[in-house]
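Undergrad: pasting a predicted model and its sequence here:
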Amino acid sequence: MQTHEIRKRFLDHFVNAGHTEVPSASVILDDPNLLFVNAGMVQFVPFFLGQRTPPWDRATSVQKCIRTPDIDEVGITTRHNTFFQMAGNFSFGDYFKAGAIELAWTLLTNPVGQGGYGFDPERLWATVYLDDDEAAALWQDIAGLPPDRIQRRGMADNYWSMGIPGPCGPSSEIYYDRGPEYGIEGGPEANEDRYIEIWNLVFMQNERGEGTSKDDFEILGPLPRKNIDTGMGVERVACLLQGVDNVYETDLLRPAIDLMAARAPRGYSQGNHGDDVRYRIIADHSRTAAIIISDGVSPGNEGRGYVLRRLLRRIIRAAKLLGVDDPVMADLMTVVRDAMGPSYPELVGDFDRIQRIAVAEETAFNRTLASGSRLFDDAARATKASGTDVLSGTDAFTLHDTYGFPIELTLEMAAEADLRVDEEGFRGLMAEQRRRAKADAAARKQAHADLSAYRDLVDAGPTQFTGFDELSTEARILGIFVDGKRVPVVAHEPGTSESRVEFILDRTPFYAESGGQIADEGSIGGTGASETARAAVTDVQKIAKTLWAHRVTVESGEFVEGDTIVAAVDPRWRHGATQGHSGTHMVHAALRQVLGPNAVQAGSLNRPGYLRFDFNWQGALTDDQRTQIEEVTNEAVEADFEVHSFITDLERAKAMGAMALFGEAYPDEVRVVEIGGPFSLELCGGTHVRNSAQIGPVTILGESSVGSGVRRVEAYVGLDSFRHLAKERALMAGLASTLKVPSDEVPGRVANLVERLRAAEKELDRLRMANARAAAANAAAGAEEIGKVRVVAQRMAGGMSAGDLRSLVGDVRGKLGSGPAVVALLAEGDDDAVPYVVAVNPAAQDLGLRADELVKQLGAALNGRGGGKADLAQGSGKGAAGIDAALAAIRAEIARR
């Protein structure tokens, strides 16, 4: 049975049982605890917590999930995937244990002809929580499972929570016995390779408190109502129904393995476990990378971008270790599209962008591999020169951490150079890095924000936004909240500490921050008997995407829940905000006109007078491109295009060519903003000018990188643009006056002055180095004898860099002859810095003196750090006052040898 059919049967089974089919959420959700969605229930968390009332009693979905903690296990085990599809059914206060068990059992065991999966009931096992007698009895009554195929397990295995305070409850897992060829008998407790988990039924009935592990937390009490949350692993079921040994050989992943096997000199499943792992890594990571890119992520150096980069680089490394040096990413993305497209059509529609980003990362990493290979060659030469055949764990870790080299690649390259690797040292450094990362992640993890105080208002219906048509309106206060708690009244109290006060209104002209546009500012005033009441609105945020929470400072009087008030947006603020937002659309359109359709939005921010626009693009813009973008934008402003907005369904908007933000979840009905007909057409819920001329001049301030494959343009609009240009004009006029030339000759005159200044600086550097070399020659002639060693240890003239000192120690060492010699030079640098360099010739090394050890003596006296090799080392410290003590320390160390 193909995977797409497995998905369809699951959804059909539960829809026929009265469940509403809910589409998969993006793998990126606004959740402070999750890098990616990692479970099927994540999008339903507000319903389980009681923060929002679900629109249905029963739901079903097949959710895209990504789990990254076990990346290193991919390909090694039979069941680990970074991307997987979690099929689930959910009950919100409707059926409970009996219903969940019956629905799962019938789908698994019903014949294929009746819509089921046709599993043999005799090969199914169940586990329940230790004291869950009810679930154990239900498995016997409903499924007919004998007691010896129902095992009881502790909290670590059969009690589920999100790992943070929130909903939790006992669970019951369903396992399939793959047969004696996969391991010993005895059920899941004995062997989870033979008995493979395929479905987890969570009986969500309690709320947990803080804790440190899966089985170390307090149960605070029952939830307001009992819920069901289940998860069936689609890939694992496909593995069983397709009769393959592991999840990597199912119909959705095997095509990538076959593609690589046709290119590699060594095939798949030929008895080489290491190669098989590499094939599986390529297949698994290719699919995960395509999904992540599809949902709006680009490779980067932190967060989600870093995970994506790591996955793509593991693919490239695995291919090279299989002996494939040619580019592979373009074809792998094509295979993923063809395999996954029937279930995820966005992979087809967005394929050009997905493939382009993946290929660009492959190109960049191939350059990195070349740089890392040079570092390895240097480390290998130094290792051999030191008389050992073991590459240090530090060198291996540097290759991994800085250049992304896996230890397997380092081991292979070391073997080719007749070297071994200190794997124990490497793994110790890796373990330390993981401990730091784990501690950092734990520090950031937090409970979900408690929004239950707003639940009644959320259930009552959304705030009516009137701001597209008016800036002032009468409204009623539906709720007042102080520091997250609902209160009946709030008053101005001079001298008291500032509290966070929020008003929820039934209708409002205030724009709530979203879509890159910051919130409106303005005021809320009382009416009638309360007309002395006044509050300044400083921010507006959405709660549960439906309520507008106005954060206010009460300036006078008091406000009571139920009061009628007047909510008024600051018109100057709104005008500037609409200029910024409409200007963002214009810049986006200009970028695509100049650079082409691949310049796709990756984020934005606009506030009065200013806009910031991020877009996917490889490489910096040229001066000509930047000028063109600015000109196209301002030509569109001058054209005075009309701005229209209208509501339509999402599919029709996309068919019209309306631009959407990748990774953003849109409702079935969307608002489209059109500026100048085909010039700009975007899905947008923000406020805009009525005609493009109202934006005013747009001045691009700069363009920069904000991550791999993502560029940022910043610009002023309207009066802020005019003020910026006025400052630039005044600056130019001042330069022209100082240089006594017309304005148009200023650039040439400045360039000439800069060239003359550089020439003077070069001459000064030449003279300084000539003087330094003369001083070094004198120092060599007057070298002191410390034991058997000739020593030059002295302070050099200020302003010398570490590079200058390296050049000088080489000169001095060469003048000291072949006998044992040590040269240590220090200089007073800028900001009280003290660079230092130590050189030790071979004869001195034979006496046990090493530059990398001597440099530590300087560092200790100067509160500095340094390192290097036996013949040459350098470092930098602080405090010129410590130079004499540092020189004395190094002389004393030489004297001890």
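TA: Right, received. Where do you want to start? These figures come from a predicted structure and were not determined experimentally.
Undergrad: drop to CA atoms for contacts and neighbour counts, all remaining ones
TA: Fine.
Undergrad: ok, for Glu703, nearest residue in space, not its chain neighbours?
TA: In space, and not counting its chain neighbours, Glu703 is closest to Val713: 4.6 Å by CA to CA, 6 or more residues apart in numbering.
Undergrad: pull the contacting residues for Leu145.
TA: With CA atoms under 8 Å, 6 or more residues apart in numbering as the criterion, the residues that contact Leu145 are 125, 139.
Undergrad: picking that back up, what's the neighbour count on the residue nearest to Glu703?
TA: Neighbour count for Val713, taken as other CA atoms under 10 Å: 22.
Undergrad: put this next to the first one:
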Amino acid sequence: MQTHEIRRRFLDHFEKAGHTVVPSASLISEDPTVLFTIAGMAPFKPYFLGQATAPFDRATSVQKCVRTLDIENVGITTRHNTFFQMAGNFSFGDYFKAGAIEHAWELVTGSVEDGNYGFDPERIWVTVYEDDDEAIDLWKQIAGLPEERIQRRDGEDNYWDMGVPGPGGPCSEIYYDRGPEYGAEGGPVADENRYLEIWNLVFMQDVRGELSPKYGNPPVGSLPKKNIDTGLGIERVALLLQGVDNVYETDLLRPIIAEAERLSGVVYGTDHASDVRFRVIADHIRSGTLLIGDGVTPGNEGRGYVLRRLLRRTIRSARMLGVTEDVMPTLTAVVRDQMSEAYPEIRADYSRIERIAAAEEQAFLKTITSGTKLFENTAAQTRSVAGSAISGDAAFALHDTHGFPIDLTLEMASEAGLSVDQAGFTALMQEQKARARADAKSRKGGFGDLSVYRELLDAGATEFTGYTELKSEGVLRGIISDGKRVPTANVGDIVELVLDRTPLYAESGGQESDAGTIFGPNAAAEVLDVQKVSKKLWVHQVRITDGELAEGQKVQAQVDPEWRVGARQAHSGTHLVHAALRQVLGPDALQSGSYNKPGYLRLDFAWTQGLSAATRSEIEEVANLAVRGDLAVAVKYATLPQAREMGALALFGETYDETVRIVEIGGPWSIELCGGTHVEHSSQVGPLSLIGESSIGSGVRRLEAYVGMDAFRRLATERALVAELAGLLKVPTSDVPSRVEQLVERLRVAEKELEKYRGAALLASAGGLVDVAEQVGTVSLVAAQTPDGISGGDLRTLALDVKGRLGGKPGVVALFSVTDGAVSFVIAATQAAIDDGVKAGDVVKSVLPTITGRGGGRPELAQGGGTDPSGVPAALAAVRGALG
């Protein structure tokens, strides 16, 4: 049975049983404690936590998930994937244990002809929480399972919670016996390779406190409603129903391996090391492709960093299999073909996905080139101090700072006759992971705090009136201070206010929240921020500036009209720039993020190269022509499928309700899904001036612009600047560029002449230095501190010239210079001195402690620097001591 069919049967089964089919949420998690969606229940978390009331009693979904905590183990084990599909059914106070077991047993063991999976019931085992006698009785009654195929396990295996105070409960896991060829008899407690878990049924009934029942701590209470949360691993079921040994041989991953075989000429199954590389390629390219599809772009932090690692591990694994050509275009195409049936947006957006992946490959190849040079320097420094192992610090810096893979460092070190302090490297990696986990842990718990809004959410959503008015009468439904409901707030208090209706825009879609004021009968409050909770509740953070506000009062909320004018101009201006960008560069130049506030906007878009000055000017002109054209701005509402049929653009990383708001500017010229505030006609945007274009990551560029009065002020400032330059240069303003170019060229020529004279003067001083050479033992020593400000390169040139003037006798040159509080030094030895046993690299070791320095080199030449200029006299003495 093919994976897509397994997925379809799951959803059909539960839809027939009265469940609402919920589409997969984005891989970009809305949970601030995690980067990605890591579980099928993640989109339903607010309902389980009591932050919002579920709009349905029962639901089902197949959720895209990514987990990357143990990314290094991918491919080594044959069951671990970073991307996987978690199928689940959920009950919110509806059915409980009996219903969950009935639904699961029917789908797992029911006949294939009836739309089920058709597993042999005699090979099904289950585990239950150690004291859950009720679940054991239900498995016997509903499934007819014998006692010996039901096993009790402790909380670490069969109790589930979210890792923070909140709901939890015992669970029951379903396993399939793969047969004696896969391991020992005795059920899941004996061997979880032979007995493969396919489904986990969580009976959510408890409230856990600070300490989890997973480790023997009692729950602190019971939930008012008992819920069901289950998770079936689509890939694991596919493994079993397709009769293969591991997930990498299933129908969606094996074709990727086949393409890697074709590219490399290596056959999968030849040896373990190659097989691991094939599996890394298959897993990571699928995860990477789907992450790009959901709007993640490669970068150096957060989600972007994880994506970059996935793509670069793919490329590196292909190189280690002997592939020399680019792999991203062909491998992402295989993922597109395999996954588009379940996720058609991948095919629709493939050109952008492929372009970003290909750009990252080119960037990584450059990293390998530069990293190779850094490695060679590191290896040289290691040898210069007679070392045989590259330090863990150096290996970690290559990996973490420069993106140079540790396996490549190990390989090149071996080729260079060196080893690597792998223990030191591993320790630093563990420290980094520990910091990341600690950071994530420190951010956990925020969901618990949001329960204060539950009653307010249940009372109904906030009505947003700001599309049509700037003042609204409303009722103050709630005051929140330090996470708790309070009845009143007084002058000086900073609190959160929840109104039943408001004209103040809550930050979303890249648009900053409105500024404004909220007035009570005898009070006033300055609005500092406005945010949404669960997309329904507008929460106003305010400072009470006069009087006292109390829950239940009638209030008036007002938007600062000047603020709103600028905000509308900026948001509409963002749409104009996006449309202009697509007109100039083509339809693949899609917005991947934005931010706007009064007078200013920035727009991130998928593109692999910088824009020329001419292209930037063209984009700016197209946008301003749209302003001059006084295009009508229209707002429509439709279902999401209808909006897509109209050609409306949805933005990456945004989630949309079933009914969406569509903003058109000039009809089809610009049509986007958007909840922001906009002008009525494009002319109201006013002038638009691009102020910058830059790279913010592999395959992503950023445009910045001013609009309205801010754009006018910038242009006026530039006009005044040009006029001032024209006055200074005594030329018409039109001639300023050519005149400045002439001056720059004259300055360049003058600097070259100055450099020539300076170099001649520097070399002329060499003779004077030779004249003051002193005899230390058998060696003629030139040791001196040169005038301040001589660069390391010039110091090296001078030292070599002095060395040459010493002729064939034993001689050492040691020169020191101080520039901006830092010391540079060069030590050179003649061949005759080297023959007598004097080596520049050895002399350096005596110098470093005196100036708090670092350095090294070869017998004939060594150099370095230090941070303590006061130690230069001692350094000169140390050189003499090393020769004496």
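TA: Nice, thanks for sending it over. A quick note: this is a predicted structure, and the numbers were derived from the prediction, not measured.
Undergrad: before we move on, back to that, against Arg602 of the second structure, how distant is the counterpart of the residue nearest to Glu703 of the first structure in the second structure?
TA: Counting by TM-score structural alignment, Val713 of the first structure lines up with Leu703 in the second structure. Distance, Leu703 of the second structure to Arg602 of the second structure, using CA to CA, to the nearest Å: 6 Å.
Undergrad: and for Gly233 of the second structure?
TA: Here the criterion is CA to CA. By it, Gly233 of the second structure lies 41 Å from Arg602 of the second structure.
Undergrad: and what of Gly40 of the second structure?
TA: Where Arg602 of the second structure is concerned, Gly40 of the second structure sits at a distance of 34 Å (CA to CA).
Undergrad: repeat that for Asp275 of the second structure.
TA: 45 Å.
Undergrad: for those two, indicate the residue with more neighbours.
TA: Neighbour totals were compared for Asp275 of the second structure and Arg602, and Arg602 leads with 25 against 19 (other CA under 10 Å).
Undergrad: which residue, other than its chain neighbours, is closest to that one?
TA: Nearest one to Arg602 of the second structure, counting by CA to CA, 6+ apart, is Glu704 at 4.2 Å.
Undergrad: my read: the one you found touches Gly599, true?
TA: No - contact criterion CA atoms under 8 Å: Glu704 of the second structure and Gly599 do not qualify, at 11.0 Å.
Undergrad: more neighbours: those two, which one.
TA: Neighbour count, other CA under 10 Å: between Glu704 of the second structure and Gly599, Gly599 has more, with 23 against 20.
Undergrad: show me the contacts for the more buried one.
TA: Gly599 of the second structure neighbours (CA under 8 Å, 6+ apart): 566-567, 569-570, 706-711.
Undergrad: the nearest residue to Phe83 of the first structure once chain neighbours are set aside: how many residues sit nearby?
TA: Leaving aside its sequence neighbours, Phe83 of the first structure sits nearest to Ile66 (CA to CA, 6+ apart; 4.6 Å). Using other CA under 10 Å, Ile66 of the first structure has 22 neighbouring residues.
Undergrad: what's the answer for Ile504 of the first structure, then?
TA: For Ile504 of the first structure, the neighbour count with other CA under 10 Å is 23.
Undergrad: before we move on, what about the one 3 residues further on?
TA: Burial measure for Arg507 of the first structure: 21 neighbouring residues, criterion other CA under 10 Å.
Undergrad: list the contacts of the counterpart of it in the second structure.
TA: Aligning on TM-score structural alignment places Arg507 of the first structure opposite Arg501 in the second structure. Contacts of Arg501 of the second structure were listed using CA under 8 Å, 6+ apart, and they are 462-465, 472-475.
Undergrad: same question, Ala840 of the second structure
TA: Per CA under 8 Å, 6+ apart, neighbours of Ala840 of the second structure: 812, 827-829, 857-862.
Undergrad: distance check, it against Ala828 of the second structure.
TA: 6 Å.
Undergrad: out of the contacts of Ala840 of the second structure, who's the most crowded?
TA: In terms of neighbours by other CA under 10 Å, those top out with Val812 at 34 neighbours.
Undergrad: that residue contacts Ala832, correct?
TA: No - if you go by CA under 8 Å, Val812 of the second structure and Ala832 don't touch, sitting 9.9 Å apart.
Undergrad: nearest residue to the residue nearest the centre of the second structure other than its sequence neighbours?
TA: Nearest to the mean C-alpha position of the second structure, counting by CA atoms, centre = their mean, stands Arg303 at 1.7 Å. In space, and not counting its chain neighbours, Arg303 of the second structure is closest to Leu35: 6.1 Å by CA to CA, 6+ apart.
Undergrad: what's the local residue count around the one you found?
TA: Counted with other CA under 10 Å, Leu35 of the second structure comes out at 19.
Undergrad: wait, what's in contact with it?
TA: Residues in contact with Leu35 of the second structure, defined by CA under 8 Å, 6+ apart, are 28-29, 302-303.
Undergrad: could you pick out the buried ones from the residues you listed?
TA: 28-29, 303 (16 or more other CA atoms under 10 Å).
Undergrad: pipe those residues into a markdown table and attach distance to Val577 of the second structure and secondary structure per row.
TA: Below are these laid out as a markdown table (distance: CA to CA, whole Å; DSSP: H, G, I helix; E, B strand; the rest coil):
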| residue | distance to Val577 of the second structure | secondary structure |
| --- | --- | --- |
| Ile28 | 25 | strand |
| Ser29 | 28 | coil |
| Arg303 | 26 | helix |
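Undergrad: just to revisit the earlier point, just checking, the residue nearest to Arg602 of the second structure is part of a strand?
TA: Yes - residue state for Glu704 of the second structure (DSSP: H, G, I helix; E, B strand; the rest coil) corresponds to a strand.
Undergrad: re the thing from before, can you redo the buried ones among the contacts of Leu35 of the second structure as CSV with distance to Lys97 of the second structure?
TA: Supplementary listing: those in CSV, determined by distance: CA to CA, whole Å:
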residue, distance to Lys97 of the second structure
Ile28, 31
Ser29, 29
Arg303, 37
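Undergrad: which among the residues you listed gets closest to Glu548 of the second structure?
TA: Comparing those against Glu548 of the second structure with CA to CA places Ser29 closest, at 39.0 Å.
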